[in-house]
Each structure stands twice: as structure tokens, then as C-alpha cells.
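> sequence and predicted structure are below.
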Amino acid sequence: MRGRTGYASLVLVLLAAGCGGEPPPTAAADVTGVWCGPERDVLTLDAAGGFTVTDISTPLIDEVLHDEEFVPGYRRKTEYAGAVPRHGAGRWRVHVDHGDMFQARRDHVVLDWATFESVQVDEDLELTIAGKGAGLMLGVERVESGFTTLFARCPAA
């Protein structure tokens, strides 16, 4: 009898731990809408999976073109002659990185860029989703610099 009670207690503890675990992954509907950057960048994620960015800033384009092999801004200066496109577009999706024993789950919005202005490109940017509810932020996470916020919900007009 004693063995069964211990087993039942263990099952209840495991069930309780599972029920109080991580919140559900971010759904596409949670991030659909208009997001504002600190330098007038405006990111619009539509329900059909398309996105546009207007007033692209130098920090944003440098994140899109980020390559760990080079210093920040190198690709913009060498491949795009230092120019910063004013707008861009492409497709977006939510990606859930379930993590492992060393890192917690991370939810991301992945921007697959198709154009900078009228020029076709093939770039992507993975934005980590941070915060809760109306306080969601989209940013980049780098080992050397931590989390940098690139977008927050735009205030209602």
C-alpha cells in the first residue's frame, strides 16, 4: 500500500509541474499588427503572412545584414554602397525554438526579406519576442550584447 501511495504522489507532483509550466507558444495572431522602431521604422505584419517596413533605419538594416564574420555595417557599406533602403517587404512567420536543458524556449518572428525598395534580396532577420500581452517587444539577441529592442507596439492613433 505504501508503494502505491508514493507512486500516486509522484504522478500528482509531475502533473502539477506540467500544468504550471511555460506559457503557450506565441501565435501569429499575437504579433499581427503595426510595430514601431526607435528611429521611426514601422513594421507591419499582416494576417496573410506578409510584412512591410517603412523608414528603415541604419541600425535595423545592419541587423538584417548582420554577419558574425564582419564588423557591424560592413555588408551595408560593401554590398549596398552604404545606402539604407527606405522600405522593404517580404514574408513573416512565428518560429518557436524549444530550447534545451541550458536555454529556455524562445519565440521568434522570422522576417524573410524579398525586397529592399525595388531590388530583390534574399535576407532574413530573426526577432526574439519578449514581454507579455500589450508589452510585447521584438528584438535581436546576441551573445556579446544581449537583447536589443528593435520594435514595440505602435501607440493607437
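Yep, it's here.

> rest of the way, CA atoms for contacts and neighbours
Fine.

> so what secondary structure elements neighbour the helix or strand harbouring D122?
Applying DSSP states H and E as the criterion places D122 in strand 119-130. Here strand 119-130 touches helix 58-64, strand 106-116, strand 137-142, going by 3 or more C-alpha pairs under 8 Å, 6 or more residues apart in numbering; DSSP states H and E.

> of all those, which one is nearest V31?
Nearest of the helices and strands packed on strand 119-130 to V31, taken as C-alpha to C-alpha: strand 106-116 at 8.2 Å.

> here's the one I want to compare it with:
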Amino acid sequence: MLMSVMAVAVGTLFGACGSPQPSPVRAEDFLGEWCSAQRDQLNLDVLGEFRSSDLSHEFLAVLQDDDEYTEESVLKRDYGGEFPASGRGTWTWSGPLASPRLRLEFVALGLSRKPISGELMARRDGQGEPSLFGYEDDPDAGYAVKFVRCG
């Protein structure tokens, strides 16, 4: 009996020490400037405001409810005929600790008369660094855009 208690204790000790769990991400981890591989830029400030620039089709697809935004008629109707290159608005942090989300509420997006909103998933990437992931539809299909710290 004593041997099995010691085996469990030693196994637990080595299991806990062998692979430390990364700390959960917090809203403060995401203040500052973020960039994507598609060259999108997103700047989040402490007052809950953001600015975005160099918007890509991939990032706009994450924000849109449908994939029709690239069609000329939708660009004319919603964006004055031009693909939106920048935007600004407010951001909020929500969701459970294990699965937080960054919600973006645009007040201006290019020439749009009805700015949109969207969410990015906040996670640590494979290297343990805070990252923001945007998914178009099914997260199992992989992310459409990933933001990491610029620089």
C-alpha cells in the first residue's frame, strides 16, 4: 500500500514538473500593435479603442457574415465601391477564461455606411506567445488570419 501511494506521489510530482501549463491570456496581454501574415495591422489601446489598417480580404472575411464581400455589388452597396483599407472602433474582452474572445465593434470601416463587428479568438500559439486568431466559419478548418505582436 505504501509503495502504491509513493508511486502515485512521484508520478504526480514528475508529471506536474515535466510540462508546466502556460498561464491563461488576459486582456492586458493584447494591448499594443498586432500584425498578420497578410499585413493587416491592429492597434489596441488601454481605453478600449482600436485602429486597423492594411485590411486583407482574409480579415474582412472573418468580420463579414458571408463571403460575398468581394463581389462588386456588395463593395458598391456597403463600402462605396472600394475595398476598405482601414477602420476604427472599440474592443471588448469576453468569454470564459479558457476561451476568451476579443470583440471588435467598428464605428468606421472604409467608406461603409453600416460598420460591422467581429470576434477574434485570444490564445497562446505553439511557442506560448499571445496571439489572435480569426475564423471564417468552422474553427476545425483552420484560422483565416492570425495576429502576432508586430516587430
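Good, I have the coordinates. Computed from a prediction, not measured in an experiment: that's the story for all the values here.

> what TM-score do the two superposed chains give?
Once superposed, the chains reach a TM-score of 0.69 (TM-score structural alignment, normalised by the length of the second structure), with 124 aligned residues with a C-alpha RMSD of 2.7 Å.

> and the strands in the second structure, which stretches?
32-36, 41-44, 49-53, 86-94, 101-109, 117-124, 130-134, 145-149 (DSSP state E).

> now those strands in TSV, with distance to G18 of the second structure?
Compiled in TSV, the strands of the second structure are given as follows (distance: least, C-alpha to C-alpha, whole Å):
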stretch	distance to G18 of the second structure
strand 32-36	32
strand 41-44	35
strand 49-53	39
strand 86-94	31
strand 101-109	29
strand 117-124	19
strand 130-134	22
strand 145-149	27
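
> which residues are in contact with stretch 22-31 of the first structure?
Contact partners of stretch 22-31 of the first structure, identified using C-alpha atoms under 8 Å, 6 or more residues apart in numbering, comprise L45, A47, R93, V94, V96, D107.

> at 10 Å instead, please
When contacts are defined by C-alpha atoms under 10 Å, 6 or more residues apart in numbering, stretch 22-31 of the first structure is touched by residues 44-49, 92-98, 104-109, 129, 132-134, 136-138, 153.

> now these: which count as buried?
Buried members of the contacts of stretch 22-31 of the first structure, counted by 16 or more other C-alpha atoms under 10 Å: 44-46, 92-96, 107-109, 129, 137-138, 153.

> measure how far the strand holding D122 of the first structure is from the centre of its chain, please.
A distance of 9 Å separates the centroid of the chain from that of strand 119-130 of the first structure, by C-alpha atoms, centre = their mean, to the nearest Å.
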